[in-house]
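>>> please work out how this folds:
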Amino acid sequence: MIVGQLMGANAVAAIGSTASLVGFILGFAQGMTAGMGLLLANSFGAHNPQQVNRRFSLSAVIALFVAFILMLVGVLLAGEILVLLGTPTTILTAAQTYIQIIFAGIPISMAFNFLSNMLRSIGNSRTPLLFLGISSIANIIFNFIFILVFHWGIAGSALATVAAQFISVALCFWYIYRNVPLLYWHKPLNIKFKEINIQLASGIPMGLQFSIIAIGAILVQRSLNQLGTDAIAAFSVASKIDQVSMLPMSALGTALGTYVAQNAGGQKYQRVLAGIKQTFVLSVLMSIVITLMILLSSRQLTYLFISNPKEMLLSLTQTYFRLVTPWYLLLSGLFILRFTLQGLNYNFLPMLAGVIELLMRALAAIFLVSIWGFVGIALSAPLAWLGGSITLLYRFWKAIRRVQQSIALQERSQGLPDE
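As a prediction, this is how the structure comes out:
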């Protein structure tokens, strides 16, 4: 938003052209730490503090190692990948500058994702949200300082993001040190391969799921780059609004996954079912409200990101909103399906759903864009959500049946009549 107001549509397009690549790298980091967080939540729900601390310490070592590998790969190959994606030459240099700084900050970004996911895993979701809010405010302030005062341009925007993330990491460390001895890091001794395998078996599938979905976005980005700077800028603006709009639904899904993992670990299956039902209703209602708000104010939303947009850019963003936002209802259900299964330790199928989402986005990028242009780009997201939901629906139903059977067994063992 700030970049568009201060630097114009080309700067928005430059940053937007990197979004899919950033999502591919950072998505793996975010997904991996979330997966390991669900494993820790299960131990917390089982009231096993020793296992919680050991899993936290092992996860920290793994996350640190992965972060530096991703940083090196991202910084070294960013320019070549942007060229392969067909990034327009008018924005290539700015895009490369931005993405290399973002990738250099991967250890910081992963540290925040890791610590916030660990806090959520032990039932504290409010503190990470507070620190994320502080980080967002800091990001806005840094953007103004780095762009208006220091005149650092695109590099300033990237540095503002990394600096704001560093503040959130520092706050997480401070909070854990003061209040959460359970998450103090201790050097893990006598590490067994089985322990590492358990951590990776929980973290990697979820990381791959995020990255696989992002590969589809990369294919879409390549097709988008062929449509010109206006299309890239319009898609970037619409995607930013998309991301903000999806946050409440995604946050509910993430919270549900942690809640399910905790209660499944403690064998509190009635609470699992109640949490799924309540989250589903809340998420659906939220998706309807968000859809109506965007459709009623789509033109004004574009002006928030670009001070003087061309009529073509306005038309493209409105086309995107009309085609995509009505599908938020389906997306809210997809988050429920995915995170419930992950909370119940079904890791493979959500990853398979990610592959289906990739195939659907690839279909849109290869075929629909050549036929309908920007409309094909917009339809790639709803098609991906539809494919992912269909893939997960049957296994979700089977998982719910198994939870219900566990409830029946508990009632029999306690001498209670079946419902």
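>>> switch to C-alpha atoms for all contacts and neighbour counts from now on
Fine.
>>> give me the distance from the helix or strand harbouring residue 113 to the chain's centre.
Using DSSP states H and E, residue 113 sits within helix 106-121. The chain centroid and the centroid of helix 106-121 are separated by 12 Å under Cα atoms, centre = their mean, to the nearest Å.
>>> next: stretch 182-193.
From the chain centre to the centre of stretch 182-193 is a distance of 28 Å (Cα atoms, centre = their mean).
>>> tell me the buried residues in that stretch?
183, 185 (16 or more other Cα atoms under 10 Å).
>>> and after the helix holding residue 113, which helix or strand comes next?
helix 126-144.
>>> quick one, that following helix and helix 106-121 angle?
Angle of helix 126-144 versus helix 106-121, following axes from the mean of the first three to the mean of the last three Cα atoms, to 10 degrees, is 150 degrees.
>>> and the next element down the chain from helix 126-144?
Counting by DSSP H and E, what follows helix 126-144 is helix 153-179.
>>> what residues of that next one count as buried?
Per 16+ other Cα under 10 Å, helix 153-179 contains these buried residues: 153-169, 171-173.
>>> point out the other helices and strands that that helix packs with.
helix 2-7, helix 89-104, helix 106-121, helix 126-144 (3 or more Cα pairs under 8 Å, 6 or more residues apart in numbering; DSSP states H and E).
>>> tell me which of the ones you listed approaches residue 302 most closely.
helix 2-7 (9.9 Å; Cα to Cα).
>>> please give me the structure for this one as well, since I'd like to look at both together:
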Amino acid sequence: MAVTQMTKGSISKQLILFSIPILISNLFQQLYNTVDTAIVGRFVGANALAAVGTCNLVVVFMIYFFIGLSNGSSIVLSQCFGENDEEKVFKTVHTTMGLSFISGIVLMIVGLLSAETILKMINTPDDVIGYAVTYIRVYFLSMIPMMIYNMGTGILRAMGDSKTPLYYLGAAGILNIILDLVFIIVFNMGVMGAALATTLSQTLSAILILIKLISSNEVYKLNISKIRIDKDILKRILVIGVPTGLQSVLICFSNIIVQSKVNLFGLDVMAALTVYYKVEGFIYMPIEALAMAASNFIGQNIGARNVERVKKGKSLSMKICVGMTVLIGGLIMIFKTPILHAFTTDSEVVKYGSQFIMFIVPLYFIYAMNQILSGVLRGAGKTFVPMLIGLVCMCGFRVGWLVVMMGIVKDVRIIYASYPLTWILTNIAMTAYYYKSSWIKKTTLEAVETV
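Below is the predicted model of the structure:
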């Protein structure tokens, strides 16, 4: 598929057409992850369901820094492409793929060595930790293919191609579901089967993305023998990617603190949070897709130094994202009971899952606003201040709220409230930073000097 230039033409059309494949991809990924969770919950049990949920948080915590590097390379690449600098595009592609191999190796080693310790640190119950350790040890074997796929996908999306990753994710998702059914139901492998299914499907997606990059005749063509880490490109990736990665890690750290507090309330609340996260994905994923579309759109137009398209792109992205969030959130609240019953027949798990939904989902549009602003700033290469905002609001305040309030009263509603409260604070800070009058002009000038 040819690359897509987003520096001219209809802004709304480009944002929508670019985001739809990402949206479908994210929703499909959420769907097959949901099926994976439902199979575990139905055929292995609540203990295994709670273990998978706890492990997912630990995995996300450990990989998000490297996902931030992937975002950084994608933004650098989109800016180079917007500037029509083919040499820089070539260097960025090959530096990015070099980083993917290094990141995958580091993650696999660190994850295998430290995951069990982290599980114990977050108060994982004794009747859950055995399942969790088994699951996570197999899962971390997929880190190298996971990084190859994520960074390869970032390359394609920076070039305006959001459809190809959808096809590859679809193939991997179908394989994951088939292997789940075979390993868990036929061979009775339990959580190990679920983790092995994920590892093998990740490997398929990595192979497909490598074949695409190597066989392409476009400007982003990959030559394995020429994979090198270019120091100047690496520096630019790190400037953008490290703050983005740290912000994600810090937010995820706060979620792990949330998980540690949830674990104190027992198996039913743990299982309910696991199910809620799967349901939440159907509202979160469209937001992520539009934020990613905004990032790549802004990146290309920053490279082309087109300030007016940057401003219009932000405004249209915000309207589309908030509207979609309100619609999907409303449907989730209306149909919450049958949705939750698809995962479990346990009435207590359904009760707590309903509470999670009704406390958090009504204010999810605020989170949508935060993500669009963050995507726009990330596309412009402005990641340091958003990182500080995330540190103070999404991490510091959330952790402080939980520690102080849970010390006063042990009530699960304290946990529910921690999410919308931190979104509101983040939105105030992020909006204030965005509307500083000089940052867009200054960023455009920096693009001229550095790209």
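>>> follow-up on the earlier one: now for the helix holding residue 113 of the first structure, which elements pack on it?
Under the contact criterion of 3+ Cα pairs under 8 Å, 6+ apart, helix 106-121 of the first structure touches helix 19-45, helix 49-84, helix 126-144, helix 153-179, helix 229-265.
>>> name the nearest residue to residue 358 of the first structure, ignoring sequence neighbours.
Nearest non-adjacent residue to residue 358 of the first structure, counting by Cα to Cα, 6 or more residues apart in numbering: residue 216, 4.4 Å away.
>>> any idea which of the helices and strands packed on helix 106-121 of the first structure is most buried?
helix 19-45 (a mean of 26; mean count of other Cα atoms under 10 Å).
>>> that one vs the second structure - mean distance after superposition?
Once fitted to the second structure, helix 19-45 of the first structure is off its aligned match by 1.1 Å on average (mean Cα distance after the TM-score superposition for the first structure).
>>> distance from that helix to the middle of the chain?
On Cα atoms, centre = their mean, the centre of helix 19-45 of the first structure falls 8 Å from that of its chain.
>>> what packs against it?
Using 3+ Cα pairs under 8 Å, 6+ apart: helix 19-45 of the first structure touches helix 49-84, helix 89-104, helix 106-121, helix 193-225, helix 229-265, helix 328-343.
>>> okay, whichever helix or strand comes after the longest one sits on what stretch of the second structure?
So the one you mean is helix 229-265 of the first structure. Toward the C-terminus, helix 229-265 of the first structure is succeeded by helix 269-296 as the next helix or strand (DSSP H and E). Helix 269-296 of the first structure corresponds to residues 307-334 in the second structure, going by TM-score structural alignment.
>>> after superposition, how close is the matching stretch to the first structure?
Mean for stretch 307-334 of the second structure is 1.1 Å (mean Cα distance after the TM-score superposition for the first structure).
>>> quick one: buried residues of that stretch?
Buried, per 16+ other Cα under 10 Å, within stretch 307-334 of the second structure: 307, 309-310, 313-314, 317-318, 321-322, 324-326, 328-329, 332.
>>> now, which of these sits nearest residue 352 of the second structure?
Distances from residue 352 of the second structure to these, taken by Cα to Cα, are shortest for residue 332, at 15.0 Å.
>>> returning to that earlier point: any idea which of the helices and strands packed on helix 106-121 of the first structure gets closest to residue 328 of the first structure?
So among these, helix 229-265 is nearest, using Cα to Cα, at 8.0 Å.
>>> the closest one vs the second structure, average offset?
Mean for helix 229-265 of the first structure is 0.7 Å (mean Cα distance after the TM-score superposition for the first structure).
>>> which other helices and strands contact that helix?
By 3+ Cα pairs under 8 Å, 6+ apart, helix 229-265 of the first structure packs against helix 9-16, helix 19-45, helix 106-121, helix 193-225, helix 269-296, helix 298-305, helix 311-324, helix 328-343.
>>> at 7 Å what do you get?
helix 9-16, helix 19-45, helix 193-225, helix 269-296, helix 311-324, helix 328-343 (3 or more Cα pairs under 7 Å, 6 or more residues apart in numbering; DSSP states H and E).
>>> any idea of the angle the fourth one forms with helix 298-305?
Read it as helix 269-296 of the first structure. Angle, helix 269-296 of the first structure to helix 298-305, by the same axes, to 10 degrees: 90 degrees.
>>> and residue 390 of the first structure? What does it align with in the second structure?
Aligned partner of residue 390 of the first structure by TM-score structural alignment: residue 428.
>>> one more: residue 149 of the first structure?
Looks like residue 149 of the first structure aligns to residue 186 there (TM-score structural alignment).
>>> what is the equivalent residue in the first structure for residue 359 of the second structure?
So, by TM-score structural alignment, residue 359 of the second structure is matched to residue 323.
>>> give me the number of residues near its match?
Using other Cα atoms under 10 Å, residue 323 of the first structure has 15 neighbouring residues.
>>> residue contacts, it?
378-379 (Cα atoms under 7 Å, 6 or more residues apart in numbering).
>>> kindly recompute the last result at 10 Å.
375-376, 378-379, 381-382 (Cα atoms under 10 Å, 6 or more residues apart in numbering).
>>> show me those residues that map onto helices.
375-376, 378-379, 381-382 (DSSP state H).
>>> highest neighbour count among those?
residue 378 (27 neighbours).
>>> tell me the counterpart of it in the second structure.
Under TM-score structural alignment, residue 378 of the first structure pairs with residue 416 in the second structure.
>>> quick one: that match from residue 339 of the second structure, how far?
Separation of residue 416 of the second structure from residue 339 of the second structure (Cα to Cα, to the nearest Å): 19 Å.
>>> how about residue 13 of the second structure?
In terms of Cα to Cα, residue 13 of the second structure sits 33 Å off from residue 339 of the second structure.
>>> those two: which has the busier surroundings?
Taking neighbours as other Cα under 10 Å, residue 13 of the second structure and residue 339 compare with residue 339 leading, 17 against 10.
>>> surely residue 78 of the second structure and residue 161 touch.
No: if you go by Cα atoms under 10 Å, residue 78 of the second structure and residue 161 don't touch, sitting 11.3 Å apart.
>>> buried residues of the helix or strand where the match of residue 390 of the first structure lies, list them for me.
For residue 428 of the second structure, the host element (DSSP H and E) is helix 412-434. Buried residues in helix 412-434 of the second structure, counted by 16+ other Cα under 10 Å: 412, 415-427, 429-430, 433-434.
>>> show me the contacts for the match of residue 149 of the first structure.
179-180.
>>> residue 294 of the first structure now?
Per Cα under 10 Å, 6+ apart, neighbours of residue 294 of the first structure: 241-242, 245, 300-301, 318, 321-322, 325-326.
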